[in-house]
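A.B. asks: Following is a predicted model, sequence given first.
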Amino acid sequence: MRCLIVDDSADFRDAATDMLGRAGIDVVGVACTAEEALARYADLHPDVTLVDVELGGESGFDVVEQLHDADGPTPSVILISTHSEQDYAEMIAESSALGFLAKFALSPNAIRGMLAR
């Protein structure tokens, strides 16, 4: 499985890349802004894209919709955050994302489970 991580925290990107890589998920790219996310997605065509809800001054929800509006196959996007799912429940339900994973619950099995829905 090929993964793109979109998060403004370099520490999180590094830790997630390491953890996912050890479990056989190949992190093919990372981005920290909406613009970078769209460019990396277009270049890399990942199987799954993890998008932080809060990207500095940008909204991860906007990134999800921009990815879905881009040319090509419908992307598999999972929203992630340090905050609780309840904090964003309405916006998650209205988004085009497959769902939400709290960063502390992020794991290869959780990603695979969400993709299998």
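C.D. replies: Received the coordinates, thanks.

A.B. asks: CA atoms for contacts and neighbours, from now on please.
C.D. replies: Will do.

A.B. asks: all strands of the protein, in order?
C.D. replies: 2-6, 26-31, 48-52, 54-55, 58-59, 77-81, 99-102 (DSSP state E).

A.B. asks: take the one below as the second:
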Amino acid sequence: MKKVLIVDDALFMRVMLKNILEKHQFEVVGEAGNGAEAVKAYEKLHPDIVTLDITMPQMDGLAALQEIRNLDPNSKVVMVSAMGQESNVKKAISIGAKSFLVKPFQEDHVIKTLNNI
């Protein structure tokens, strides 16, 4: 069972993603509401996959991605973005994100993306 850390500043998005993942045999080992919390949670929990929102307070997803990649160059991070953030997604991929998901989520696409990582 793959362990997942969900990072999003919107609680309802974390809950929705958690419900999808747990329904498909992923173990959600932690949640974070901003990039700074994400980095701390990654260090503590060592998840197999991180879903990381791009737009968040305190530390955005791109900065958090860079910090996580510095901690673990083999980390598997999937960026989560709203429509219209293509430039941020391209930057995230260049930093080392493995894939991305676009809000609103399509359940089958979320599972397919995480299973392919």
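C.D. replies: Looks like it came in fine. The shown structure was predicted, so the numbers you read here are calculated from the model rather than taken from an experiment.

A.B. asks: could you dump the strands of structure 1 to CSV with mean neighbour count?
C.D. replies: Shown next, in CSV, are the strands of structure 1 (neighbours: other Cα atoms under 10 Å):
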stretch, mean neighbour count
strand 2-6, 24
strand 26-31, 20
strand 48-52, 26
strand 54-55, 18
strand 58-59, 15
strand 77-81, 25
strand 99-102, 20
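
A.B. asks: Structure 1: helices as residue ranges?
C.D. replies: 10-22, 34-44, 60-69, 89-94, 108-115 (DSSP state H).

A.B. asks: quick one: buried residues of stretch 69-88 of structure 2?
C.D. replies: For stretch 69-88 of structure 2, the buried set under the neighbour-count rule, 16 or more other Cα atoms under 10 Å, comprises 69, 75-81, 88.

A.B. asks: Which residue, other than its chain neighbours, is closest to the equivalent of residue 113 of structure 2 over in structure 1?
C.D. replies: Using TM-score structural alignment, the equivalent of residue 113 of structure 2 in structure 1 is residue 110. The spatially closest residue to residue 110 of structure 1, leaving aside those adjacent along the chain, is residue 101, at 7.9 Å (Cα to Cα, 6 or more residues apart in numbering).
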